[in-house]
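> here is the input, now give the coordinates:
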Amino acid sequence: MPILAPSLTRPTSLWPGLGLALCGAALITLGAKVQIPFWPVPMTLHTLAVFFIAASFGPRLGVAAMASYLIAGAMGLPVFSGTPERGIGLAYMAGPTGGYLAGYLLAAGVIGWLAQGRGALGRVVAMLAGLAVVYALGLAWLSRFVPVSGLVAAGFTPFILGDLVKILLASGLMTALHSLKGRFK
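The predicted structure is shown next:
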């Protein structure tokens, strides 16, 4: 059962779910904009936000939050990492990172579904499965822009360590929230 929205995974009204999806999209936007110095490349909190929301909200609201984020970006709002400097809207989404964005949408459903009712280790495994989806779609799309010989060096190696750290942080945050939730019941 999702930790943050147990009674809202099947809302009887559209409004609570829509509100959570929009709040999730706002959190994903914030995560995309925060840059933390990291090796070998600076790291954003985008993956942390997407994976945390998917595992916390469940598959339907996790996908709705990510879809809301993508719709806002497609409409030209500067929600993506590096926007507006690196472009906005559909042009940005059709660029080298477009496959990763599509991967996050699919991963939100995978993570939300696999993480339901799981403990910390199960959530980590669900997020690793989601990360595999992100990299599979991201690298496949990136191959349109980067020679295959440099694909892993350009689209995987610089980011995997940071993504693994973010998965651990997301799972730890969920464990802490689950503990707090238990105390307030």
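> from here on, contacts and neighbour counts on C-alpha atoms
Noted.
> which residues touch the spatially most central residue of the chain?
In the chain, the C-alpha nearest the mean C-alpha coordinate belongs to Val50, at 2.2 Å (Cα atoms, centre = their mean). Applying Cα atoms under 8 Å, 6 or more residues apart in numbering to Val50 gives the contacts Ile28, Gly62, Met66, Tyr104, Ala108.
> quick one: which of these is nearest to Ser179?
Proximity of the contacts of Val50 to Ser179 (Cα to Cα) peaks at Gly62, which lies at 21.3 Å.
> what about the closest one, helix or strand, and which?
Assigned by DSSP states H and E, Gly62 belongs to helix 59-74.
> taking the contacts of Val50 together, which two end up most distant?
That would be Ile28 and Ala108, which, of the contacts of Val50, are the farthest apart (Cα to Cα) at 11.7 Å.
> so which of the two has more stuff around it?
Just comparing Ile28 and Ala108: by other Cα atoms under 10 Å the higher neighbour count belongs to Ala108, 33 against 26.
> another one to check against the first:
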Amino acid sequence: MGYRMPMAGRPVSLLDTVAPRGGAAKAVAAAVLGSLLLAASAKVQVPFWPVPMTMQSMVVLLLGMAYGSRLAVASVLLYLAEGLAGLPVFAGAGAGPAYMTGPTAGYLVGFVLGAWATGRLAERGWDRAPLTALAAMAVGHALLFVPGVAWLAVLFGAEKAVAAGLAPFWAASLLKTALGAALLQGAWSVAARRTAG
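Prediction:
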């Protein structure tokens, strides 16, 4: 199939397939790389109010699919800690505790949920086939929006939360889901060729 199966029959993550050795050092390096990818994807944005459209949701979900649940969540938490510490990793110029309680706070929580869910699904092999990868990415996107829209509803009311925090993002989320699943399948194809060689 192109990927290794461990003794218990649980699929090995894409990261472990590509880099089977490294232990704790590999995990730390992967978490740092994940946080840097999230910071970079925050800067690719279309300005909307009160929440900008970025590429972060796709990166969050791809981290889950490539890393597995625990390492993906660790990457997202590291990213959030960097922002909390005041580093300019978020969309726009904001950082620190005030930013993390603003309109995007619910989506930041959603990053953790999305990374965990897609990671768990990948650990069950959903990242290996196009349709299940699409389904996993769709589940992850849904989990990003639930706390995001809920927090906006607290701040602005339910109607405005849906109008400003959900409706403008449907089409882009569908595109990012498809693109993310395609990138994942391409990465597995490359990994399969490497392991076969």
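> TM-score for this pair?
Laid over one another, the chains give 0.88 as their TM-score (TM-score structural alignment, normalised by the length of the first structure), with 179 aligned residues with a Cα RMSD of 2.2 Å.
> the residue nearest to the centre of the first structure and Ala154 of the first structure, how far apart?
Distance from Val50 of the first structure to Ala154 of the first structure, counting by Cα to Cα, to the nearest Å: 22 Å.
> which residues do Ile28 and Ala108 of the first structure both contact?
Val50, Met66.
> all strands of the first structure, in order?
For the first structure, the strands defined by DSSP state E occupy 35-36, 43-44.
> what's the most buried one of those?
Mean neighbour count (mean count of other Cα atoms under 10 Å) peaks for strand 43-44 among these, with a mean of 21.
> elements contacting that one?
In terms of contacts (3 or more Cα pairs under 8 Å, 6 or more residues apart in numbering; DSSP states H and E), strand 43-44 of the first structure is packed against helix 14-33, strand 35-36.
> now distance to Leu142 of the first structure too, for these, in a markdown table please.
Converted to a markdown table, these look like this (distance: least, Cα to Cα, whole Å):
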| stretch | distance to Leu142 of the first structure |
| --- | --- |
| helix 14-33 | 19 |
| strand 35-36 | 22 |
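> between the ones you listed, which one is closest to Gly138 of the first structure.
It is, among these and with distance given as Cα to Cα, helix 14-33, at 16.2 Å.
> whereabouts in the second structure does the closest one align?
Aligned by TM-score structural alignment, helix 14-33 of the first structure corresponds to residues 24-43 of the second structure.
> quick one: contacts of the matching stretch?
Stretch 24-43 of the second structure is contacted by residues 54-56, 59-60, 63, 71-72, 74-76, 78-79, 89-92 when judged by Cα under 8 Å, 6+ apart.
> and if we set it to 10 Å?
The contact list for stretch 24-43 of the second structure, computed with Cα atoms under 10 Å, 6 or more residues apart in numbering, reads 15-16, 19-20, 22, 52-60, 62-63, 67, 71-83, 87-93.
> stretch 179-190 of the second structure too?
1-3, 13-14, 17-18, 57-59, 61-62, 65-66, 127-138, 173-178, 191-192, 194, 196.
> so how far does it sit from its counterpart in the first structure?
Its aligned residues in the first structure lie a mean 0.7 Å from stretch 179-190 of the second structure after superposition (mean Cα distance after the TM-score superposition for the first structure).
> shouldn't Pro20 of the second structure be in contact with Ser13?
Yes: the criterion here is Cα atoms under 10 Å, and Pro20 of the second structure meets it with Ser13 at 9.5 Å.
> who has more neighbours, these two?
Taking other Cα under 10 Å, Pro20 of the second structure and Ser13 do not tie; Ser13 has more neighbours (27 against 13).
> so how far is the match of helix 14-33 of the first structure off the chain centroid?
11 Å (Cα atoms, centre = their mean, to the nearest Å).
> and for stretch 80-99 of the second structure?
Using Cα atoms, centre = their mean, the offset of stretch 80-99 of the second structure from its chain centre is 18 Å.
> what span of the second structure is stretch 157-171 of the first structure aligned with?
Stretch 157-171 of the first structure lines up with residues 167-181 of the second structure when matched by TM-score structural alignment.
> got the buried residues for the matching stretch?
Neighbour-count burial for stretch 167-181 of the second structure, counted by 16 or more other Cα atoms under 10 Å, picks out Phe169, Ser173, Lys176, Thr177, Ala178, Gly180, Ala181.
> Arg193 of the second structure - how many residues pack around it?
Around Arg193 of the second structure there are 11 residues (other Cα under 10 Å).
> now check the first structure for the residue matching it.
In the first structure, the residue equivalent to Arg193 of the second structure is Arg183, according to TM-score structural alignment.
> relative to Ala67 of the first structure, how far out is its match?
With distances taken as Cα to Cα, Arg183 of the first structure is found 33 Å from Ala67 of the first structure.
> repeat that for Pro59 of the first structure.
Applying Cα to Cα, the value for Pro59 of the first structure to Ala67 of the first structure is 12 Å.
> what sits in contact with each of those two?
In contact with both Pro59 of the first structure and Ala67: Leu106, Ala108, using Cα under 10 Å, 6+ apart.
> those two - which one has more neighbours?
Shown here are Pro59 of the first structure and Ala67; by other Cα under 10 Å, Pro59 has more neighbours (25 against 21).
> just give the nearest non-adjacent residue to the aligned partner of the more buried one in the second structure, would you?
Residue correspondence to the second structure (TM-score structural alignment): Pro59 of the first structure is matched to Ser69. Nearest residue to Ser69 of the second structure, sequence neighbours excluded (Cα to Cα, 6 or more residues apart in numbering): Gly119, at 3.7 Å.
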